[in-house]
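Participant: Got a predicted model here, sequence first, then my questions.
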Amino acid sequence: MNRASRADAQANRAGILDAARAELAQDPRASVDVIARRAGLSRRTLYGHFDDREALIRELISTGAQRFNAIATSITDTDARLALARLAARLWREAAHVQLAASLALDEAHVEHTAAALAPLRRAVAELVRRGQDDGSFRTDLAAPTLARLIEEMARTVVTRTDAASANADLAVRTALSLAGLSWREADALLAAHPGITDPGATEPPA
């Protein structure tokens, strides 16, 4: 395959993924034919890149997971409370842009593939929970793996059940902090001291 052909193939694949995101956002049951038409390609061309609809969805999940995993590695706060709040806020903002696609990824039919794709994020959450328990920031009446799993399930519920157009990161942040053991007053104080967590335009105090 020459360079021009490879470039065309890459462009077609990217176009298919973009079309799939757009169509699945409108209708999670969108067919391969609908996605191919949206991409301006034939059904045969689409199948040249993906074996079937499930393979296409798995690719969407994998590429989306890479973005979520990257967010997890971007959190550098040493305070576990701040780290959890910032992680929840950034994940929420990312999920809000692709909410229906994220909901599809979290559907039971794709849970195994999603879990594997998000393994780095899950490890980051588990480590954050352990750190918070060790320094006394988080509740210790639950084992770290259990608490981490509860936070994951909360995130899943928020992504799949909340209308991103009518809510903001504050909901996800406060829910995560509450699960970790902070009272609503403690969460209020934390967010008031660090407004940039839920409002990216706000000024953060010096570290």
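Facilitator: Received, thanks. Only a predicted model underlies this, so the values are computations on that prediction, with no experimental measurement involved.
Participant: contacts and neighbour counts: CA atoms only from here.
Facilitator: Noted.
Participant: any idea which element Ile16 lies in?
Facilitator: Using DSSP states H and E, Ile16 sits in helix 3-26.
Participant: What helices and strands are in contact with that helix?
Facilitator: Contacts defined by 3 or more Cα pairs under 8 Å, 6 or more residues apart in numbering; DSSP states H and E place helix 3-26 against helix 32-39, helix 43-49, helix 53-74, helix 99-105.
Participant: 6 Å instead?
Facilitator: helix 32-39 (3 or more Cα pairs under 6 Å, 6 or more residues apart in numbering; DSSP states H and E).
Participant: Identify all contacting residues around stretch 140-156.
Facilitator: Ala126, Arg130, Gln133 (Cα atoms under 6 Å, 6 or more residues apart in numbering).
Participant: Glu23: which of those is nearest?
Facilitator: Ala126 (34.1 Å; Cα to Cα).
Participant: which SS class is the spatially closest residue to that closest one that is not a sequence neighbour?
Facilitator: Of all residues not flanking Ala126 in the chain, Ala148 sits nearest, at 5.3 Å (Cα to Cα, 6 or more residues apart in numbering). Classification of Ala148 by DSSP: H, G, I helix; E, B strand; the rest coil places it in helix.
Participant: before we move on, what about Asp51?
Facilitator: Following three-state DSSP, Asp51 is assigned to coil.
Participant: For it, the count of nearby residues, please.
Facilitator: 10 (other Cα atoms under 10 Å).
Participant: What distance do you get for it to Leu104?
Facilitator: Distance, Asp51 to Leu104, by Cα to Cα, to the nearest Å: 19 Å.
Participant: putting a second one here so we can go through both:
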Amino acid sequence: MTIRAPRSDARANRAGILAAAIETLAHDPHASVDVIARSAGLSRRTLYGHFDDRDALIRELIANGAQRFNAIAESVADADSRLALARLTARLWQEAAHVQVTAALALDETHVEHTALALAPLRRTVAALVRRGQDDGSFRTDLTAPTLARLIEEMARTVVARTDAASAGAASLAVRAVLSIAGLSWREADALLSAHPDLTEMPA
């Protein structure tokens, strides 16, 4: 049996639904399926032809955002563990500034299990980076690597949840907070950021 690829209009409808969902949820995080469908210029029936329910739609938004975050994790290759952690944090923060709705959905407790699964590659990268930093003496060793990695995740989550990602100085705040949890003093974090000012510059 031959499996046919989705028709171009079906792909366009699906992409339109996802785009409309992001725009609609940015104004109303609790927007209904009906509102999202109208925003996409489609019927409720057409939307349900692509997604079983609202949660399925949100899960795909999270999955799409997670792919971008995971790709960022793969792109960081600095040999210096401190610089690698700072760069990873800064790039994730910059991405979050462009997909704030997806980031907010991912942080919602309702979707925490799906988010954790979707971000598994990123979490593995953080865990490996923490172990490397502890082994080379860059990061604190009074905590186990899994515990420290979890604290870094929670710190990043708290900062994202409470700070406007696009505000001035927000990227620097996020990087400094993560480096602090990793064990760097404020002077060490300041020296690192001063040596690499490009880390916290938001792209135009």
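Facilitator: Happy to help now that I have it. As the structure is a prediction and not an experimental result, all values here were calculated from the model.
Participant: Kindly provide the TM-score of these chains.
Facilitator: Aligned and superposed, the two chains score 0.94 in TM-score terms (TM-score structural alignment, normalised by the length of structure 2); 200 aligned residues with a Cα RMSD of 1.5 Å.
Participant: out of the contacts of stretch 140-156 of structure 1, which are buried?
Facilitator: For the contacts of stretch 140-156 of structure 1, a burial check counting by 16 or more other Cα atoms under 10 Å picks out Ala126, Arg130, Gln133.
Participant: Next, find the distance separating the nearest residue to Ser43 of structure 2 once chain neighbours are set aside from Arg132 of structure 2.
Facilitator: Among residues not flanking Ser43 of structure 2 along the chain, Ala37 sits closest, at 5.8 Å (Cα to Cα, 6+ apart). The spacing between Ala37 of structure 2 and Arg132 of structure 2, counted by Cα to Cα, is 47 Å.
Participant: what about the spatially closest residue to Val158 of structure 1 that is not a sequence neighbour, neighbour count?
Facilitator: Using Cα to Cα, 6+ apart and skipping the chain neighbours, the partner closest in space to Val158 of structure 1 is Ala172 (6.9 Å). Ala172 of structure 1 sits with 26 neighbouring residues when counted by other Cα under 10 Å.
Participant: Tell me the counterpart of Ala172 of structure 1 in structure 2.
Facilitator: Matched by TM-score structural alignment, Ala172 of structure 1 corresponds to Ala174 in structure 2.
Participant: Could you say which helix or strand holds that match?
Facilitator: Ala174 of structure 2 is part of helix 170-182, with elements assigned from DSSP H and E.
Participant: what separates that helix from the chain centre, distance-wise?
Facilitator: 15 Å (Cα atoms, centre = their mean, to the nearest Å).
Participant: quick one: the following helix or strand past that helix to helix 170-182, angle?
Facilitator: Where DSSP H and E defines the elements, the next helix or strand beyond helix 170-182 of structure 2 is helix 186-195. Between the axes of helix 186-195 of structure 2 and helix 170-182, defined by axes from the mean of the first three to the mean of the last three Cα atoms, to 10 degrees, the angle is 140 degrees.
Participant: equivalent range in structure 1 for helix 186-195 of structure 2?
Facilitator: Aligned by TM-score structural alignment, helix 186-195 of structure 2 falls on residues 184-193 of structure 1.
Participant: Please list the residues outside the matching stretch that contact it.
Facilitator: With Cα under 6 Å, 6+ apart as the contact definition, stretch 184-193 of structure 1 has no outside contacts at all.
Participant: Which of the residues in it are classified as buried?
Facilitator: For stretch 184-193 of structure 1, burial by neighbour count (16+ other Cα under 10 Å) applies to Ala187, Leu190, Leu191.
Participant: With stretch 87-94 of structure 1 instead?
Facilitator: Neighbour-count burial for stretch 87-94 of structure 1 flags Leu87, Ala88, Ala89, Arg90, Leu91, Trp92, Arg93 (criterion: 16+ other Cα under 10 Å).
Participant: Give me the mean deviation of the helix or strand harbouring the first one from structure 2.
Facilitator: So that's Leu87 of structure 1. Counting by DSSP H and E, the element that carries Leu87 of structure 1 is helix 80-97. Helix 80-97 of structure 1, aligned to structure 2 and superposed, deviates on average by 0.5 Å (mean Cα distance after the TM-score superposition for structure 1).
Participant: Give me the contact list for that helix.
Facilitator: For helix 80-97 of structure 1, contacts defined as Cα under 6 Å, 6+ apart pick out Asp77, Gly132, Ala164, Ala169, Val173, Ile197.
Participant: can you put the buried residues of stretch 87-94 of structure 1 in a markdown table and add distance to Leu56 of structure 1?
Facilitator: Shown next, in a markdown table, are these (distance: Cα to Cα, whole Å):
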| residue | distance to Leu56 of structure 1 |
| --- | --- |
| Leu87 | 28 |
| Ala88 | 28 |
| Ala89 | 28 |
| Arg90 | 26 |
| Leu91 | 23 |
| Trp92 | 24 |
| Arg93 | 24 |
